[in-house]
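[1] Let's see this in three dimensions:
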Amino acid sequence: SRSLLIPCLNKTMNRTKSDSDSSLPKNFETNLAEVRDALINMGTLPYLTDGTLLGWYRECSIIPHTSDADFAVSRLEYRENKSFKKIREPLIYSWNSAKVLEWDSLEVTLRPEKGGSIDIFISYDQVDDEHLYTHGVSGDGTRVKWIVPRPTGFCSGILRGRLFYVPCNVEETL
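    Modelled structure (predicted):
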């Protein structure tokens, strides 16, 4: 199903001027594509998640006032590859590895030179047959756990002219 292209809704959102100002550098999707390719080359399947998935599906874009973008990968793929440190070798990014634990990772944050950040969340299967969970850190530093519907498979979506993997059950996931 990865070849199945899911269309985004291309809705226009009514935003104030400040909500329309982008916090991310121009052409940030190039950074996303570089990270996507590096993750794929590591043997993982990165898919859009959280606000990035919402922005793609609702607006066919990145939500303008967001300051980051989000991918998720399976814990099993992470364990097979031992470390995401391989990802920074071909890229010019700073990286926050303090949050990475092999058995219970919160998130990996990459910071491209030109601004913005890309979070990589590890998804865990241990909830039940219909859900999985990811961990993260809220703005005030509190550890959080999100339980979300398990992707029924992975399809493709176009975000600013580039293909990315998305859960095939995108509406249920959101």
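[2] CA only for contacts and neighbour counts going forward, please
    OK.
[3] can you give me the strands for this structure?
    47-48, 68-74, 93-96, 107-112, 117-124, 131-137, 143-149, 154-159, 162-167 (DSSP state E).
[4] Now render those strands as a markdown table, adding distance to residue 5 and mean neighbour count.
    Listed next are the strands of the chain as a markdown table, based on distance: least, Cα to Cα, whole Å; neighbours: other Cα atoms under 10 Å:
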| stretch | distance to residue 5 | mean neighbour count |
| --- | --- | --- |
| strand 47-48 | 14 | 24 |
| strand 68-74 | 18 | 22 |
| strand 93-96 | 30 | 16 |
| strand 107-112 | 27 | 22 |
| strand 117-124 | 23 | 23 |
| strand 131-137 | 23 | 18 |
| strand 143-149 | 20 | 13 |
| strand 154-159 | 5 | 22 |
| strand 162-167 | 9 | 21 |
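[5] Relative to residue 57, which of these is closest?
    Nearest to residue 57 among those is strand 154-159; the distance by Cα to Cα comes to 8.3 Å.
[6] Give me the contact list for that closest one.
    The contact list for strand 154-159, computed with Cα atoms under 8 Å, 6 or more residues apart in numbering, reads 1-8, 29, 47, 56, 60-62, 163-168.
[7] For the residue nearest the centre of the chain, list the residues it contacts.
    With distances taken as Cα atoms, centre = their mean, residue 71 lies nearest the centre of the chain, 1.6 Å away. Contacts of residue 71 were listed using Cα under 8 Å, 6+ apart, and they are 46, 47, 48, 49, 52, 118, 119, 120, 121.
[8] ok, 6 Å please
    46, 47, 48, 49, 120 (Cα atoms under 6 Å, 6 or more residues apart in numbering).
[9] Just the buried residues of the contacts of strand 154-159.
    In terms of neighbour count (16 or more other Cα atoms under 10 Å), the buried residues within those are 5-6, 8, 29, 47, 56, 60-62, 164-168.
[10] Just confirm residue 133 contacts residue 126, I think it does.
    No: here residue 133 does not reach residue 126: they are 7.8 Å apart, not a contact under Cα atoms under 6 Å.
[11] now the strands of the chain as CSV including distance to residue 173?
    Below are the strands of the chain laid out as CSV (distance: least, Cα to Cα, whole Å):
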stretch, distance to residue 173
strand 47-48, 11
strand 68-74, 13
strand 93-96, 27
strand 107-112, 19
strand 117-124, 13
strand 131-137, 10
strand 143-149, 5
strand 154-159, 12
strand 162-167, 7
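[12] contacting residues around the lengthiest helix in the chain?
    Identified as the longest helix of the chain according to DSSP state H is helix 28-41. Outside helix 28-41, the residues that touch it by Cα under 6 Å, 6+ apart are residue 87.
[13] so what's residue 87 up against?
    By Cα under 6 Å, 6+ apart, the neighbours of residue 87 are residue 38.
[14] Another sequence for comparison is provided below:
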Amino acid sequence: MLHSGNGFVRTMILSDKCEKWIQNSIQLPIPALLVDQNILQQLQLNICNKMRLNRKIKIAVDAENFGSSKFDFENFELLRFYNHTDKDYLVFEVSSENKIIIPKNFSYKINNNLKVPTQISLFLDLWNRGNFVNCRNMTMRRDSTKKGIYTMLRNVLLPPRKPIPVLESVRTLAQLRDEMLKFGIFPFLNGGTFLGWYRECSVIPHTTDMDIAVFAENWNLQFSEFMWTHNSSFRVKRQLGLVNDSYELTLVPKNGFETPVDVFLMYKEIENGKENRWVGGLTTTGIKYKYMYPEYDPWCAADLMGHLFWVSCTPEDKIQKEYGNTWYLDENSSKYIWNAAQNAVENGRFSREQMKTETYNEYKINDFS
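    Sure, this is the predicted structure:
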């Protein structure tokens, strides 16, 4: 993916030859979106003088306009899409059983009634990650807030945070998703947020933060720098670990309820010829933990209260790995012990000097002034 000097995904400018090719080759009586991956890749390379069409051009047409024209679409493969006002994504019908969803706010240019994406590599990534997967929408019996002695003592020493407002927090997470996409970063739901989406199609009502993860190889350091500017809608509240080891950022919005969003880097390792993934956890004394996952496949797309988020294509497999066979039972967040998860193992420790200087940092609002 191409980036500009400030780290943002670069916007493409079509060459004159490509502009002319579109005008001559794709003439439509109704608005449509170009979703043909082969043509988009050639447009991205600006090699339109060598464009060869040996099959139908794939375009998508709004369902409201579908069938409204008597135009002969013989040279086109048509997809129908839906633009629901209460969703922040478009829904494309690929077949009767499969659909693709992508965010509405991708950049494009209109040429002869044809919308042509202008950040093509990003658009293709959105498309390839867009296979829709549904949540379970289970009816939950909420866990009692009654606590054992250990939990009560822990809550005296470390008072639990207040539950987050659900709708506002989901909107906050979608806003962060959009800021990350500007840098070519694709976050996916993780931890309790992932569990809440899959199990309940919502946010667990007693949760106190949101969790997302990013593949370490997809991380863009310029995004971290952007978080420290006045241009971001978020500020860094906490940073744990190092970029190459157990890295975690806690971000909070600058306006509205300060919903903490924990952003974990997910690392890859090969063990006995098999790929594993893990995210880190860190105690205040420097002990590191790994949350271990089998080979990860985050690239499906899901709806969380009208907003698009990326998730594993095999959600129950990943959730069972972390939360065990009783993942479908509610456990009050005030009782949750993060380093006692089913898939958590110790992973060494950072030195006292590292903890003082680089691997455990908390920030106040004044640090941003």
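[15] if we can go back for a sec, nearest to residue 172 of structure 1, of the contacts of residue 71 of structure 1?
    Looking across the contacts of residue 71 of structure 1 and measuring by Cα to Cα, the closest to residue 172 of structure 1 is residue 49, at 12.3 Å.
[16] Mind jotting down where the helices sit in structure 2?
    16-25, 37-44, 120-128, 149-157, 166-181, 191-200, 221-226, 315-323, 352-357.
[17] from those helices, which stretch is densest packed?
    Highest mean neighbour count among those (mean count of other Cα atoms under 10 Å): helix 191-200, with a mean of 23.
[18] Just give me the mean distance for it relative to structure 1.
    In the superposition with structure 1, the average deviation recorded for helix 191-200 of structure 2 is 0.5 Å (mean Cα distance after the TM-score superposition for structure 1).
[19] for that helix, the distance to its chain's centre please.
    Distance of helix 191-200 of structure 2 from its chain centroid, counting by Cα atoms, centre = their mean, to the nearest Å, is 14 Å.
[20] That helix corresponds to what range in structure 1?
    Using TM-score structural alignment, the residues of structure 1 aligned to helix 191-200 of structure 2 are 50-59.
[21] Please work out which residues outside that stretch touch it.
    Residues contacting stretch 50-59 of structure 1 (Cα under 6 Å, 6+ apart): 8, 9, 10, 11, 61, 62, 63, 69, 70.
[22] sorry, back to before: which of the buried ones among the contacts of strand 154-159 of structure 1 lies closest to residue 19 of structure 1?
    residue 62 (12.4 Å).
[23] hmm, back to that, give the aligned equivalent of the residue nearest to the centre of structure 1 in structure 2.
    So, by TM-score structural alignment, residue 71 of structure 1 is matched to residue 212.
[24] How much space separates residue 36 of structure 1 from residue 144 of structure 1?
    Plainly put, residue 36 of structure 1 is 25 Å away from residue 144 of structure 1 if you go by Cα to Cα, to the nearest Å.
[25] Let me fix that, I meant to ask about residue 37 of structure 1.
    According to Cα to Cα, residue 37 of structure 1 stands 28 Å off from residue 144 of structure 1.
[26] any idea what residue 137 of structure 2 aligns with in structure 1?
    Using TM-score structural alignment, the equivalent of residue 137 of structure 2 in structure 1 is residue 10.
[27] Just give the nearest non-adjacent residue to its match, would you?
    Spatially, and ignoring its direct neighbours in sequence, residue 10 of structure 1 is nearest to residue 59 (4.4 Å; Cα to Cα, 6 or more residues apart in numbering).
[28] re the thing from before, could you dump the buried ones among the contacts of strand 154-159 of structure 1 into JSON lines and include distance to residue 113 of structure 1?
    JSON lines is the format used below for these (distance: Cα to Cα, whole Å):
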{"residue": "5", "distance to residue 113 of structure 1": "31"}
{"residue": "6", "distance to residue 113 of structure 1": "31"}
{"residue": "8", "distance to residue 113 of structure 1": "29"}
{"residue": "29", "distance to residue 113 of structure 1": "14"}
{"residue": "47", "distance to residue 113 of structure 1": "22"}
{"residue": "56", "distance to residue 113 of structure 1": "23"}
{"residue": "60", "distance to residue 113 of structure 1": "25"}
{"residue": "61", "distance to residue 113 of structure 1": "21"}
{"residue": "62", "distance to residue 113 of structure 1": "19"}
{"residue": "164", "distance to residue 113 of structure 1": "22"}
{"residue": "165", "distance to residue 113 of structure 1": "24"}
{"residue": "166", "distance to residue 113 of structure 1": "26"}
{"residue": "167", "distance to residue 113 of structure 1": "29"}
{"residue": "168", "distance to residue 113 of structure 1": "32"}
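[29] Let's have the contacts of residue 71 of structure 1 in JSON lines, adding distance to residue 94 of structure 1.
    JSON lines is the format used below for the contacts of residue 71 of structure 1 (distance: Cα to Cα, whole Å):
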{"residue": "46", "distance to residue 94 of structure 1": "19"}
{"residue": "47", "distance to residue 94 of structure 1": "21"}
{"residue": "48", "distance to residue 94 of structure 1": "21"}
{"residue": "49", "distance to residue 94 of structure 1": "21"}
{"residue": "120", "distance to residue 94 of structure 1": "14"}
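[30] out of the residues you listed, who's nearest residue 99 of structure 1?
    Using Cα to Cα, residue 120 is the member of these that sits closest to residue 99 of structure 1, with 10.9 Å.
[31] which position in structure 2 aligns with the closest one?
    Residue 120 of structure 1 maps onto residue 263 in structure 2, by TM-score structural alignment.
[32] tell me the contacts of its match?
    Contacts of residue 263 of structure 2 by Cα under 6 Å, 6+ apart are 212, 213, 248, 249.
[33] how does it look with 8 Å?
    Counted by Cα under 8 Å, 6+ apart, residue 263 of structure 2 has contacts 211, 212, 213, 214, 248, 249, 250, 251.
[34] ok, now how distant is the fifth one from residue 283 of structure 2?
    To tie it back to what came earlier, the one meant is residue 248 of structure 2. 12 Å.
[35] Pretty sure residue 60 of structure 1 sits against residue 13.
    No: judged on Cα atoms under 8 Å, residue 60 of structure 1 makes no contact with residue 13 at a distance of 11.4 Å.
[36] Quick check: closest non-adjacent residue to residue 244 of structure 2.
    Distances taken as Cα to Cα, 6+ apart place residue 216 nearest to residue 244 of structure 2, at 7.8 Å, with adjacent residues excluded.
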